[in-house]
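[1] from the sequence below, what's the structure:
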Amino acid sequence: MATTTSYRPRPTATYLASSFWEDIMQQTSELRSVLDSRLENERQGPRNSSAFVTSNIGSEGQHTPELPQSCPEISISMQIRRNLCEIYLRNVDPVFKILHRPSLRAFLVEDQPYLDYEADHMAPATLASAVYYAAVCTIDDSQCRSLFGLDKKSVSADLQRRTEVALLKSDFVTTNDLTILQAFVLSMLAARCQDQSRRVWTMLAMALRVGQALCLHLAEPPFEFSPFEQQMRRRVWQAIGLLDLAASLDRASEPMMASAWLDSNLPANINDEAIYFRMEASIQEPPEGTFTDMTHPLILAAAQSSARMLAFRDFIEPSKKTMALRYQILKDFQQRASTLISGCKPDLFAFQLYAKRTTAAINGFLQLGCLRPLQRNQNFIPPYVPGDNLLRLAADNLQQLHESDSDPATASWMWFGSLWVPWHGLAVVLAELCVCKDPETLLKYWPVVEQVYHQSSLVIAESKNGMLWEPLKKLMNQAKARKRQLLGSQSLGEAISQVPSGVVSNNFALKQSVAQPAREQLNPTPATTTITMGLEPTMAASRPVNPAITMPQTSLSFDMLEPYPDVWDAMDFSTTGLPGPGDNDAWHNYDNFIGDVYDGFDPFFAC
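    Predicted structure coming up:
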């Protein structure tokens, strides 16, 4: 294939949207007016407080990072810019692989031109703003004060404003520039970490259509590009798909992108050092099973493709209704994930530990999705799952997620979990607990249920005013009623004290760490640059990007991928339909929950 040297837009890359999406694009005029007004304020000089009241991406309600009127515009020195770049490369880049690490570090740390852009071009400046904004969203308040001398809320609000202004100047709605699209996608990732409203869910439609304007959805675009650009195009397309799925799961809504759009454009399983700008040689992937920079993103790519086919109704693509087809989708994911993760060394590298845990959690979610779809489908009838097998799968998945979140070894990437509120697994557990007949089993899982329920109330879409919370609350009340039936008037603590030792799971309690060495936090990389600002221990002064940290021992077993724990082994396929209500009340409880989600009120058009 002939190669090109420019990373910037091609005039021939055009796309005619359908009338439905043309209408959506026309509706952005109001948004553009808001941004035009904000840009005019920038040009005129000092801003008034109203400049921070409304954000085109952030929420107008809860968790909106608004900058106090008395706080001056934040000054970002060259050293802070370099530190923010390193934070991004440490916290964001491994889990949301949308950029090329060596090119970004050369630009922001070594002060070199970005790719082939001129020094004063808006695209690199816009990307830099988005990188700084995303980086700040992944650190805590104390780390932010160490860098800026200000609280995280103030800093993130100012960086969000700068990013939005830069996107407006770059005309992100109609851009043909891949770098501008990368910056736009990063800004939505950052905003989603702080915002429960539907703004990011809505704005993703624009990212999708800009991507189609660049022909990212086509396996064979009508123009030529270099091997390097091919990988960047495929990475950003997968990133848009991942945000699309996250927003859909967050709001129990249909995703926009079909699995086939993503499966045909997978990036290569390579390290960033294997590619470079202006390269002409074809890309050579390492031997199968090698853990690379792209291994974790490719596991997420396989997962989001499977989830699209299992969890939703016939909207973007036909759903798989027979259990044989659904089971095959799950097995295909398991086989793909096992191959990708086979070279993982979780005892040596913290990020590989994180990747293995994530893969295990995804496997559990997809099994639940096979049997308990996220949306009601009258033509779908699940097989009977006897005993507490489904309860155990769902509750163990929640418990492992909670415990891994508390592990300091993988703390750098825990922010990414905010994109995935586990309401679906929680609903499955509650539906099963409502018909639980064994007090010991209920006692074993009740602590994690209460904890995840409380945490979900803080991060679920639209908070407690959203479409999901009231149905979850109703299901929780049913489960509490069942607990009172089984335990009588005893408190949970009294009941636990009467259960034989070893029955109640104590894995949920946070444990003291027993240190064992880990050589590096990420995959080995050639050279690293140190952060010189004083930060918290996880980002301490003079510590390299890939620090040697202690790896705490854990009671969790994440060697659960080979063989996979398989709820299918316990299922009864002998019946052609559902058993009687008395035998399958758990399914009816879950089906009623999904009905309550869609029959309650419509949040999609609520302000």
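
[2] all contacts plus neighbour counts: C-alpha atoms, from now on.
    Fine.

[3] can you map out the strands along the chain?
    Secondary structure of the chain by DSSP state E: the strands cover 515-517, 550-552.

[4] by residue count, tell me the biggest helix in this structure.
    In the chain, assigned by DSSP state H, the helix with the most residues is helix 227-251.

[5] that one packs against which elements?
    Where contact means 3 or more Cα pairs under 8 Å, 6 or more residues apart in numbering; DSSP states H and E, helix 227-251 is packed against helix 178-192, helix 199-213, helix 259-263, helix 295-310.

[6] and those helices, which is most packed in?
    helix 178-192 (a mean of 25; mean count of other Cα atoms under 10 Å).

[7] to compare with the earlier structure, here is another sequence to fold:
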Amino acid sequence: MDEKPRLTCEQCRQRKRKCDKGVPCSSCKAAGLRCEAVQRARLPRGRTGRAKEKNKKLEERVARIESLLSQARSKPEHDYDLPPSDQQNGEAAQSPAAQFDGLIAPDFWTALSQEVTSLKGTIVGTDDELHDEDEALDMKPDEVSITSDGLLFTSSTSTRTTVDAARTLAAQLPHHLYPIFRDRVDNVFKMLHWPSTMRNIQEQKGKPTTTESLHVLLLDLSIQFMALCAMNDQECRQLLGTSHSNLVARYKTAVQDILAMVDLLVAPKVLTLQAFVLYLLGIRACGMYTTHWAYVALLVRIAADFRFGAERPNAYSPLDLEIRRRLWYSICLIDTQAALDRGTTPIIRRSALGPLPQDVDDDVLSGSSNGANTNNCYTEMTVSMISYESMTCHLRICDAVRDGADTSWEYKIRTVAEFEETMHRKYIANKEPRTPYDYMAMATAKGIISNMQLLLRRPPYRQPNAVPASDKFDVVEAATKTMEKHINMEQPLLERWGWKIWPPWYALAVVLAEMCKPDAQGLNERHWTVALAAFHRYARPSDDPESGLLWKPITKLLRRVRRQRRAPMKDGGDEQIDGPSEKLSTSTFTPPELSEPLDLLDPNTMDWDPSINNVNGSILDDPEFLGLYEQLDPTSGISWLDWDSILGDDEITFKV
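    You can find the predicted model right below:
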């Protein structure tokens, strides 16, 4: 009899499976994995074991500090220009941080690689496969391409000329752009009180240039800029007679020039912050995720001086107080969205939110309405309130993780369950959608519920505790539904709000990673087809300076899934796995029947938009896409986050 007991094998421990401790165990045999038996003395448990572990860690830290001090004393006084030794390079390359340096959401990819055995080897491999002609991907750039700004705004040399030109520009298209802003932006991102905003703009027209008029002009230009960002090129040509990119570039430059004149960093005002928020919303809608993410931190710092969320009610009029609350929650929402874009936690804490804005129309705040609102209709604030509720739930979980508070799984489940109950009670139950806005509000509420469940189990940031093995929630199904709801939001009835849809990249990554598992045969064609459609719709080339680093590991996952699907089945000889990945040479794509694709739009039925075409072989075999990944360096200046746990491409160069 062995002196040391045989413990759960390494594969069963990682996969959270019951191990019979055989050599090999039955679980590894069934999964086709190499069983790594573990035979050693059991680790100490209880209070004594933890104390020894803490003492050991403390001793290691002390020894490390002493070693660093001795090295510092032995080095020459000026050695900072010397290149590191080969040994140091080797040690750095072996560390997880060095292997996955320079990419987005490292914690997300770390957790994902731990969940799926052998996934890490797929993504940390070389990029040679990215240049294979057979695997070429057709990922189209954004329709609007505008260059990134410097960190600070700069104005023209002649202030008077710039102001005059900005006034002229602001007076050209407001009769077209104001209605578009109201219909597509204001009712889903309700930051402004529209009647008072229009009154301020009209009062300042024709007056001499003053500090006040300059702030109003900035807000006017920002409104029109955001309206343009919510349009497409065809609409701009038909309605405005010129290209989308040309108009967006002109208005963007004008907004930047006026932002520089009003001293945004030194003397900001509420009007200035409103304009800056709309500017950030616009550049994000145009795909400038890097610039948007950098500016959000600046916005949060500037807003801190206004003490939003801690106002004394008697210090402001009811209208001014509500405008401040709307502005503050809009800033918090942008911060949360930017954090999800980059796989990190938001800057703003839940304790700083303060009271929610009122769920009422602008007419109620203006005093022109009695405020009556039946229980079965939505207000102008409804979609924004849904976003605020979800943001609050997300911040509750994030703050608990950061503060080391009650981070138990039961607490997180309870938090999300309370959020789901609130969504159903306030925005879904007993509602009778009649207009496209009503359908969009209900779709938003149901989509956020599904997405929150996915975020709870596969967050794009690091969480201290893993999801317990007892949790039976179907993550793949939730991720697939999240992508379905995003795609369904692009139907003709809802396409006017398509600008606000963000790429569900982590949902796509979860589905592709699960399909890399040895037992992925349990996933049906719907998961693969929806993932392929989402990739085609949202993916960008990895040499795109705005979001390329985000899509590089996802592209590698997609390639591995395609290779697995093309390989012969183990039990079927040369039989190939049928599906949309095999014969994809046609020019059209007929989506499969989605699992409850219209649940988000009950009570009426809506079909998958047939205009989502070309999810076929052309996106994977176009030779024009070859070489798009040649210039990617994880150590470049674009270090949004470190994907410490997946990518280690240290020899690739990136040029912006």
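
[8] care to give me the TM-score?
    The TM-score (TM-score structural alignment, normalised by the length of the first structure) is 0.66; 457 aligned residues with a Cα RMSD of 4.2 Å.

[9] mean deviation of the longest helix of the first structure from the second structure?
    Once fitted to the second structure, helix 227-251 of the first structure is off its aligned match by 0.8 Å on average (mean Cα distance after the TM-score superposition for the first structure).

[10] wait, Lys120 of the second structure sits on Ser113?
    Yes. Using Cα atoms under 8 Å, Lys120 of the second structure is in contact with Ser113, at 5.3 Å.

[11] what lines up with Leu217 of the second structure in the first structure?
    Under the alignment (TM-score structural alignment), Leu217 of the second structure pairs with Ala125 in the first structure.

[12] make that Arg237 of the second structure, sorry
    So, by TM-score structural alignment, Arg237 of the second structure is matched to Arg145.

[13] mind checking how far the closest residue to that match other than its chain neighbours is from Leu186 of the first structure?
    Leaving out its chain neighbours, the residue that sits closest to Arg145 of the first structure by Cα to Cα, 6 or more residues apart in numbering is Asp151, at 5.6 Å. Going from Asp151 of the first structure to Leu186 of the first structure by Cα to Cα, to the nearest Å gives 22 Å.

[14] equivalent analysis for Pro221 of the first structure, please.
    When Pro221 of the first structure is compared with Leu186 of the first structure (using Cα to Cα), they lie 24 Å apart.

[15] in contact with Arg162 of the first structure, which residues?
    Ser129 (Cα atoms under 8 Å, 6 or more residues apart in numbering).

[16] out of the helices and strands packed on helix 227-251 of the first structure, which is closest to Asn41 of the first structure?
    helix 178-192 (21.0 Å; Cα to Cα).

[17] which bit of the first structure covers the one helix or strand Gly49 of the second structure maps to?
    Using DSSP states H and E, Gly49 of the second structure sits in helix 46-74. Across the first structure, nothing matches helix 46-74 of the second structure (TM-score structural alignment).

[18] which neighbours do Lys120 and Ser113 of the second structure have in common?
    Both Lys120 of the second structure and Ser113 are in contact with Ser645, Ile646, where contact means Cα under 8 Å, 6+ apart.

[19] ok, back up a step: could the helices and strands packed on helix 227-251 of the first structure go into a markdown table alongside distance to Met414 of the first structure?
    A markdown table is the format used below for those (distance: least, Cα to Cα, whole Å):
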| stretch | distance to Met414 of the first structure |
| --- | --- |
| helix 178-192 | 14 |
| helix 199-213 | 20 |
| helix 259-263 | 25 |
| helix 295-310 | 15 |
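
[20] closest to Gln378 of the first structure out of those helices?
    It's helix 295-310; of these, that one is closest to Gln378 of the first structure (Cα to Cα) at 14.7 Å.

[21] mean per-residue distance, the closest one versus the second structure.
    Compared with the second structure after fitting, helix 295-310 of the first structure deviates on average by 1.6 Å (mean Cα distance after the TM-score superposition for the first structure).

[22] counting by contacts, list what that helix packs against.
    Using 3+ Cα pairs under 8 Å, 6+ apart: helix 295-310 of the first structure touches helix 227-251, helix 259-263, helix 323-341, helix 350-371.

[23] which one of those lies closest to Ile460 of the first structure?
    helix 227-251 (7.2 Å).

[24] what range does that closest one cover in the second structure?
    Under TM-score structural alignment, helix 227-251 of the first structure corresponds to residues 318-342 of the second structure.

[25] give me the distance between Thr292 of the first structure and Lys356 of the first structure.
    13 Å.

[26] ok, the two, which is more surrounded?
    Shown here are Thr292 of the first structure and Lys356; by other Cα atoms under 10 Å, Lys356 has more neighbours (25 against 22).

[27] list the residues that contact the residue nearest to Arg145 of the first structure.
    Contacts of Asp151 of the first structure by Cα under 8 Å, 6+ apart are Asp141, Ser142, Cys144, Arg145.

[28] which of these are buried?
    Cys144 (16 or more other Cα atoms under 10 Å).

[29] re the thing from before, just name the most buried of the strands of the first structure.
    Greatest burial across the strands of the first structure, using mean count of other Cα under 10 Å, falls to strand 550-552, with a mean of 21.

[30] give the other helices and strands that that one contacts.
    strand 515-517.

[31] helices and strands around the strand it packs on, which ones?
    Counting by 3+ Cα pairs under 8 Å, 6+ apart, strand 515-517 of the first structure packs on strand 550-552.

[32] apart from its chain neighbours, what residue comes closest to the equivalent of Cys370 of the first structure over in the second structure?
    Structural alignment (TM-score structural alignment) places Cys370 of the first structure against Leu456 in the second structure. In space, Leu456 of the second structure comes closest to Lys412 once its chain neighbours are excluded; the distance is 7.3 Å by Cα to Cα, 6+ apart.

[33] Ala119 of the first structure too?
    Closest residue in space to Ala119 of the first structure, ignoring its immediate chain neighbours: Pro113 at 6.3 Å, by Cα to Cα, 6+ apart.

[34] any idea how many residues pack against the one you found?
    That count, for Pro113 of the first structure with other Cα under 10 Å as the rule, works out to 16.

[35] what of Pro447 of the first structure?
    18.

[36] what do you get for Ala409 of the first structure?
    Count around Ala409 of the first structure with other Cα under 10 Å applied: 22.

[37] ok, for it, nearest residue in space, not its chain neighbours?
    Spatially, and ignoring its direct neighbours in sequence, Ala409 of the first structure is nearest to Met551 (5.6 Å; Cα to Cα, 6+ apart).
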